[in-house]
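> predicted coordinates and the sequence they were generated for:
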Amino acid sequence: MVIGVFGPIIFEVSDNLIRTFDEFTRTNNERWETHDIDGAKPKSEYVGPGLDKISFTIDFTLSLDVNPIEEMDRVVRMSRNGEVHSLVIGNKRFGMNKFKLISVSGAYEQFDKNGVLWSSSTQVELEEYV
């Protein structure tokens, strides 16, 4: 069953494969300017909405039919290529715009006795692309 997609990354759960995310957070920031006033407190001015940010962790586990190294490399390539995609969770498109990858960090968590990576965790940060 497909849970969501971000470009070529398909989050899904089936009898043969598990590729999901965890620790999903969304942050929006507003843009404010501060103007100094002689002899008085500074004046704040709202200048508009900021760019939404989304972060989540993707766990890749070889025993769940997902190759951790290949999957992590794919996410890094997407970032380095400057790819921009819609983020869809369930049947709902997140945000009003597409998102770009601005940060990818991976933790190589578990190796077997032959040096084969069995599990990894990849932290992904997306920012709205306008």
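All right, it came through fine. Numbers count the residues shown, from 1 in each chain.
> C-alpha only now, for contacts and for neighbours.
Fine.
> could you say which helix or strand holds residue 76?
helix 68-80 (DSSP states H and E).
> contacting residues for residue 82?
Applying C-alpha atoms under 8 Å, 6 or more residues apart in numbering, we find residue 82 in contact with 100-101.
> residue 34 too?
42-45.
> let's bring in a second model and compare:
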Amino acid sequence: MYIGYMGSVVFIVSSRYMLTPANVQQSASGRWQDHEIIYKKPSSEFLGPELQDMSFDIILASQYGINPKTEYEVLRNMCETGAVFPLIIGGRPVSHNYWTLRSVQLGETYYTPTGKLMWAKASVSLKEYDNSNYAEEKSKLNLYGSIANVLTAVF
């Protein structure tokens, strides 16, 4: 049964394969500024919403059809390259914006007698990515993409 996805990581449960988020925690907050006033209480001003945070665990177990080392490498690569991706859980986006993988920690690892990783718990922390400046990013991407295309064509 399809649950959702986080970039290239697909959350699925079946009789032979299981990769799901567990212990999901999500937080949202607002940005506030307190202005000091002489001889009076400070005046609070709401500046807008803060970016949401989310964290959860993913069990990477070979008994569920997962290669723990390969899946951890995918998560680590997403974290270290600054990947921006949609987060879909339950067939619906978690927010209107994309997400970034800020950290991934591998813990509670178990190995086979031959030293192969067979079970691990990956704890991931995500932060919402506001893509409202998409036009600016797209123009920079087109600029750098065009430069790269010219360089590869020349060399």
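Sure, I can see it. As the structure is a computational prediction, the values presented were derived from the model and not from experiment.
> looking at the second structure, which of the contacts of residue 34 of the first structure hold up?
Retained in the second structure (both residues aligned by TM-score structural alignment, their matches' C-alpha atoms under 8 Å) from these: 42-45.
> next up, the contacts around the residue nearest the centre of the second structure.
Among the residues of the second structure, the one closest to the centroid is residue 101, at 3.2 Å (C-alpha atoms, centre = their mean). Residues counted as contacts of residue 101 of the second structure (C-alpha under 8 Å, 6+ apart) are 78-79, 82-84, 124-127.
> can I get those residues in CSV with secondary structure?
Shown next, in CSV, are the contacts of residue 101 of the second structure (DSSP: H, G, I helix; E, B strand; the rest coil):
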residue, secondary structure
78, helix
79, helix
82, coil
83, coil
84, strand
124, strand
125, strand
126, strand
127, strand
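> helix, strand, or coil at the spatially closest residue to residue 108 of the first structure that is not a sequence neighbour?
Of all residues not flanking residue 108 of the first structure in the chain, residue 120 sits nearest, at 4.6 Å (C-alpha to C-alpha, 6 or more residues apart in numbering). The three-state label given to residue 120 of the first structure by three-state DSSP is strand.
> re the thing from before, nearest to residue 13 of the first structure among the kept ones among the contacts of residue 34 of the first structure?
Taking C-alpha to C-alpha as the measure, residue 45 is the one of those closest to residue 13 of the first structure, at 46.8 Å.
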